[in-house]
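Trainee: Got a predicted model here, sequence first, then my questions.
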Amino acid sequence: MPMLEVCRLRLKDGVSASDDALLKTLSTVRSVLKTNSRFYNCIEDPSLVYILGIWPTLEAHKAFLASPEKEKVLGSQEDQLDFQWILHMELDDISSLPLDAPVMAIARLFLKGGQHIEEYDRIVNKHRATLADATEPYNVVEGWRNDSEPGKREALMFTGWASMEAHKAFTAKMREDEDYASVRNNYEGMEVRHARDMERIAKTSQE
C-alpha cells in the first residue's frame, strides 16, 4: 500500500521559507527520491516546514533511511533544516490531499485507548458530510498513523480551507454542537497547524 510521509523540519537561523536555494534543495531531493513531494510552510510558526510525499511502502522508506544513500541525498539539507519528526499514513496518491486549497490544515489527534477510539470513529463518521460541505471544493483526507508507538493510536486529518480564519470559524461553530464538541473528550492531546504551499507562494511572488 502506498504510504504518505509527513515530515516536519525547522528552518535554521538565517534561512527563510522563501529562499530560492531552499526550494532548489527540496526539489532536487524530490526528483531523486521520486516521492512527488509537496512543501508547506506553517502559518502559525513560519520556521516550520512540512514535507508531504508518497512512498511505495513503509518498508521502502525505512530501507532508504537506513541506507548510505540517505546521507548522499539528504546531506544537502543539513545547512538549511533541522529534523523534528516524521510519521506515515496509508494514502493512494499525493493528489488525494487538498493540494489546491490556499491553506491546508494538518491535524494530529492523539487518541485515548479502548472505547474512546470507537467513539471517535462514530462522531467523525456522523459529521463527515458536514465537514466535507464546509471545505468544498477541497478534499478531506483522514486516516490512522501506522507507525505509532506500541499501545498508542494517532488519527490524522488533512483539510483544505480558503484561509486559516475560515477553519477557525468552522471549528467555533461546530463546538455549539454538543455531540461534535464531545469528540475532544477522546483525545489525550491534539496538534493542528495551518500551512501554505511554498512553491505556489514562490510562483505567485514572481508573477
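Mentor: Yep, it's here.
Trainee: contacts and neighbour counts: CA atoms only from here.
Mentor: OK.
Trainee: Now do the lengthiest helix in the chain: which elements does it pack against?
Mentor: Counting residues, the longest helix found in the chain (DSSP state H) is helix 115-135. The contact analysis (3 or more CA pairs under 8 Å, 6 or more residues apart in numbering; DSSP states H and E) places helix 115-135 against strand 153-161, helix 178-181.
Trainee: and here's the other structure:
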Amino acid sequence: MPVTELSRLTLKKELKEEPKTVVIRALSRAKKLMEDFTGHDFHLYQEIENANHIYILGQWESVEQHMNEWIPSEANQGLLKDLVSFVEVDYLFHLDVSFGSIPPSEQAPIFSVGRHVMESEKRAAFESTFNKRRGGLEAHAPGTISGGWRIEKEHGREEFVLFVPWKDVDQHMAFKMTKEFEEYAEIRDHILLDATEIRHVALMEFPSPATQDDAA
C-alpha cells in the first residue's frame, strides 16, 4: 500500500553561507535520489514559524520499501554522512494517504501541517466530528484539504495529520475569527491539546543538478 512519509529535520545551528550551501546541495541530492529510487516526487518544505525546521513529504510503495530498502542503502548512508554534522531528525513516520492528495504547492504558496493527537478510544468521535464540521474549513481554504492517519502508532494514542492550503498565514488566522471555525473547533473535545501542533510550511526551491555542478 502506498504511504506518505512525513519527517522533520532541524538545522543544528545557524549556518554561515558556506556550510549552508553544503546543506542545500545535500538536501537537493537527497530529493533526487529518493525520487529516482521510488519513481515518485518528493518535496521539501521550510517552516515559517522556525526556519531551521525542514519537512520532507514523499510517497513510498510501502513502509517496508522505505525502512528496509532505502534506509540501509548505500545511497542513503552516503547522504547521512553528508548531513550528520548539520541536521538532526526530529521525527519520521508514515501516513495512510497518497502523496498526490496533499495540496500541490502551485495552488497554495503555503499550507498548514496539523498534527492532531488523541487517545485511541477518541478516534471514532474525532472522525465523526471532523467529517461533520470539515465543510466550514473547506469553504475558507483556497484548495483541497487532505489528511491521513499515522501508521506507526504510539501506545494508546492515534494521530491524524491534516494538510490545509492557504494563501498566507494571515488567511489561516482570519479563519479562526469565523463562525465556521467555532463549529470546526469542536474537534478539540477529542484531542490532546498539549500534544497537538499546527505549523505552516513553504516549498523549498532547489537549483537543478546541472546548475549545482556548474557552480561547484
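Mentor: Nice, thanks for sending it over. All figures in this text were calculated on a predicted structure; none of them were measured in a lab.
Trainee: Just name the most buried of the helices and strands packed on helix 115-135 of the first structure.
Mentor: Highest mean neighbour count of these: strand 153-161, a mean of 22 (counted as mean count of other CA atoms under 10 Å).
Trainee: Could you tell me the angle between the longest helix of the first structure and strand 153-161?
Mentor: 10 degrees (axes from the mean of the first three to the mean of the last three CA atoms, to 10 degrees).
Trainee: List the contacts of stretch 5-24 of the first structure.
Mentor: Residues from elsewhere that reach stretch 5-24 of the first structure (CA atoms under 8 Å, 6 or more residues apart in numbering): 41, 46-55, 79-89, 198-199, 202.
Trainee: now stretch 108-125 of the first structure
Mentor: 152-157, 179-180, 183, 186-192.
Trainee: Just the strands from the second structure, written as ranges.
Mentor: 3-11, 42-47, 53-60, 87-95, 110-119, 146-149, 157-166, 197-203 (DSSP state E).
Trainee: Return the mean post-superposition distance for the second one against the first structure.
Mentor: Superposed on the first structure, strand 42-47 of the second structure shows a mean distance of 0.9 Å to its aligned residues (mean CA distance after the TM-score superposition for the first structure).
Trainee: Same check on the third one?
Mentor: Here strand 53-60 of the second structure, set against the first structure after superposition, deviates by a mean of 0.9 Å using mean CA distance after the TM-score superposition for the first structure.
Trainee: Provide the aligned range in the first structure for that strand.
Mentor: When the first structure is aligned by TM-score structural alignment, the counterpart of strand 53-60 of the second structure is residues 48-55.
Trainee: Okay, the residue positioned nearest the centre of the second structure and residue 145 of the second structure: tell me how far apart.
Mentor: Against the mean C-alpha coordinate of the second structure, by CA atoms, centre = their mean, the closest residue is residue 6 at 4.7 Å. To residue 145 of the second structure, residue 6 of the second structure is 16 Å away according to CA to CA, to the nearest Å.
Trainee: Kindly provide the distance from residue 65 of the second structure to residue 150 of the second structure.
Mentor: Applying CA to CA to residue 65 of the second structure and residue 150 of the second structure gives a distance of 17 Å.
Trainee: Counting neighbours, what do you get for the closest residue to residue 6 of the first structure other than its chain neighbours?
Mentor: Residue nearest to residue 6 of the first structure in three dimensions, not counting chain neighbours: residue 52, with 4.9 Å by CA to CA, 6 or more residues apart in numbering. Burial measure for residue 52 of the first structure: 20 neighbouring residues, criterion other CA atoms under 10 Å.
Trainee: pretty sure residue 148 of the second structure is touching residue 113, no?
Mentor: No - Residue 148 of the second structure lies out of contact with residue 113 (CA atoms under 8 Å); the separation is 11.3 Å.
Trainee: List the residues that are in contact with both of those two.
Mentor: Joint contacts of residue 148 of the second structure and residue 113 (CA under 8 Å, 6+ apart) are 161, 162.
Trainee: which residue in the first structure lines up with residue 90 of the second structure?
Mentor: Here residue 90 of the second structure is matched to residue 84 in the first structure, going by TM-score structural alignment.
Trainee: ok, its match - how many residues close by?
Mentor: Other residues close to residue 84 of the first structure by other CA under 10 Å number 11.
Trainee: Identify whichever of the strands of the second structure lies nearest to residue 103 of the second structure.
Mentor: Nearest of the strands of the second structure to residue 103 of the second structure, taken as CA to CA: strand 157-166 at 6.1 Å.
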